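Participant: model this:
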Amino acid sequence: APMLMEQFLVARRLVEAGARVVTVAFGFWDYHGNNFRNARADLPLLDQGVSALVQDLYQRGLDKDVSVIVWGEFGRTPTINKDAGRDHWPRVSCALLAGGGMKTGQVIGATDRLGGEPTERPVTFGEVFATLYHNLGLDVNKVTVHDFAGRPQFLVPDGAQPMRELVS
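Facilitator: This next block holds a predicted model:
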């Protein structure tokens, strides 16, 4: 398997070769202990890898066709635990979205001063997925997939729409 930082380059090359979906496994984020030491080691690598990937995509004119998403399945507690870490926190998280023809260069939403509760424009996971499906040319109000019982299911939860701040 490619080394951690090489995965970003491999991802770009796979996209250039025609891959429709690429996942970069960059996961050491479960900092239940030693949060600050771990973050000091890992965040610069993530920053370097993601920024190089996004820059490469823009330089090659792929920024309209390729969406880049950095996102976890939950946030972290606003307080530090007894092991100098942060535990799982479902009420607030963050994501980075770039490319895909999206309107970038903005922050959407806000939290309280501790980062524990949303205070402005909460964003749901359904909205993020609806935005990504929109970027793929799929209408989340029409496209369905069939579940194991053969029933049609929409791609996102009821009412979820692409984020108006990101799409035209």
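
Participant: going by C-alpha atoms from here, please, whenever you check contacts or count neighbours.
Facilitator: Will do.

Participant: and stretch 148-168, which residues are buried?
Facilitator: 155-156, 160-163, 166 (16 or more other Cα atoms under 10 Å).

Participant: same question, stretch 127-144
Facilitator: 127-135, 139-140.

Participant: again with stretch 50-66
Facilitator: For stretch 50-66, by 16+ other Cα under 10 Å, it's 50, 52-54, 56-57, 62-63, 66.

Participant: mind putting those in CSV, secondary structure included?
Facilitator: Output for those, formatted as CSV (DSSP: H, G, I helix; E, B strand; the rest coil):
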residue, secondary structure
Val50, helix
Ala52, helix
Leu53, helix
Val54, helix
Asp56, helix
Leu57, helix
Leu62, coil
Asp63, coil
Val66, coil
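
Participant: pipe the residues you listed into JSON lines and attach distance to Gly115 per row.
Facilitator: What follows is the buried residues of stretch 50-66, written out as JSON lines (distance: Cα to Cα, whole Å):
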{"residue": "Val50", "distance to Gly115": "23"}
{"residue": "Ala52", "distance to Gly115": "28"}
{"residue": "Leu53", "distance to Gly115": "28"}
{"residue": "Val54", "distance to Gly115": "27"}
{"residue": "Asp56", "distance to Gly115": "32"}
{"residue": "Leu57", "distance to Gly115": "31"}
{"residue": "Leu62", "distance to Gly115": "34"}
{"residue": "Asp63", "distance to Gly115": "31"}
{"residue": "Val66", "distance to Gly115": "30"}
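
Participant: and this one, so I can compare the two:
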Amino acid sequence: ERGLENDVSVVVWGEMGRTPRINANGGRDHWPQVSGCILAGGGMKMGQVIGSTNRLGEAAKDRPVHYQEVFATLYHQLGIDVSKVKIPDLNGRPQYLLEHRDVISELV
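Facilitator: Below you'll find the predicted structure:
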């Protein structure tokens, strides 16, 4: 009603996925090959799933998304152009905010 869905982004994201199979101890281990992320609000195009895994959830299959694309998209939603903005590193040399600067085009 107040339009907050256009001004507030909600991000639900873990730093890694979990193994698609149960280990010998009855649990799951770290699995950096695949993880999930939920983005909502912030004026992004909602109601879609971007990317998929193989049948067992072991590897990205269609439209893999790099974590830096998520950051680039969030920066974009904040009005920060990651293709232009640089910050100095510890030696004073200018560095881009991200190495991979493509936004998730399906969301913007």
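
Participant: TM-score for the pair, please.
Facilitator: For these two chains in superposition, a TM-score of 0.95 is obtained (TM-score structural alignment, normalised by the length of structure 2); 108 aligned residues with a Cα RMSD of 1.0 Å.

Participant: re the thing from before, between the buried residues of stretch 50-66 of structure 1, which sits nearest Met102 of structure 1?
Facilitator: Closest approach between the buried residues of stretch 50-66 of structure 1 and Met102 of structure 1, by Cα to Cα: Asp63, at 8.8 Å.

Participant: aligned partner of that closest one in structure 2?
Facilitator: Per TM-score structural alignment, the equivalent position to Asp63 of structure 1 in structure 2 is Glu5.

Participant: how near is that match to Val11 of structure 2?
Facilitator: 13 Å (Cα to Cα, to the nearest Å).

Participant: any residues in contact with both of these two?
Facilitator: The contact sets of Glu5 of structure 2 and Val11 overlap at Ala40 (Cα atoms under 8 Å, 6 or more residues apart in numbering).

Participant: Asp62 of structure 2 and Val49 touch, don't they?
Facilitator: No - when contacts are counted by Cα atoms under 8 Å, Asp62 of structure 2 is not listed as touching Val49 (10.9 Å).

Participant: more neighbours: which of the two?
Facilitator: Remark: of Asp62 of structure 2 and Val49, Asp62 carries more neighbours, 11 against 8, as counted by other Cα atoms under 10 Å.

Participant: what lines up with that one in structure 1?
Facilitator: In structure 1, Asp62 of structure 2 lands on Glu120 (TM-score structural alignment).

Participant: what about the residue nearest in space to the middle of structure 2, distance to Val11 of structure 2?
Facilitator: Nearest to the geometric centre of structure 2 sits Val70, at 3.0 Å (Cα atoms, centre = their mean). Relative to Val11 of structure 2, Val70 of structure 2 is positioned 10 Å away (Cα to Cα).

Participant: rewinding a little: could you dump the buried residues of stretch 127-144 of structure 1 into TSV and include secondary structure and distance to Val10 of structure 1?
Facilitator: Shown next, in TSV, are those (DSSP: H, G, I helix; E, B strand; the rest coil; distance: Cα to Cα, whole Å):
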residue	secondary structure	distance to Val10 of structure 1
Glu127	helix	28
Val128	helix	25
Phe129	helix	24
Ala130	helix	27
Thr131	helix	25
Leu132	helix	21
Tyr133	helix	23
His134	helix	25
Asn135	helix	22
Asp139	coil	30
Val140	coil	30
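
Participant: what about the strands in structure 1?
Facilitator: 67-71, 75-76, 88-89, 95-99, 110-111, 118-120, 144-146, 152-154 (DSSP state E).
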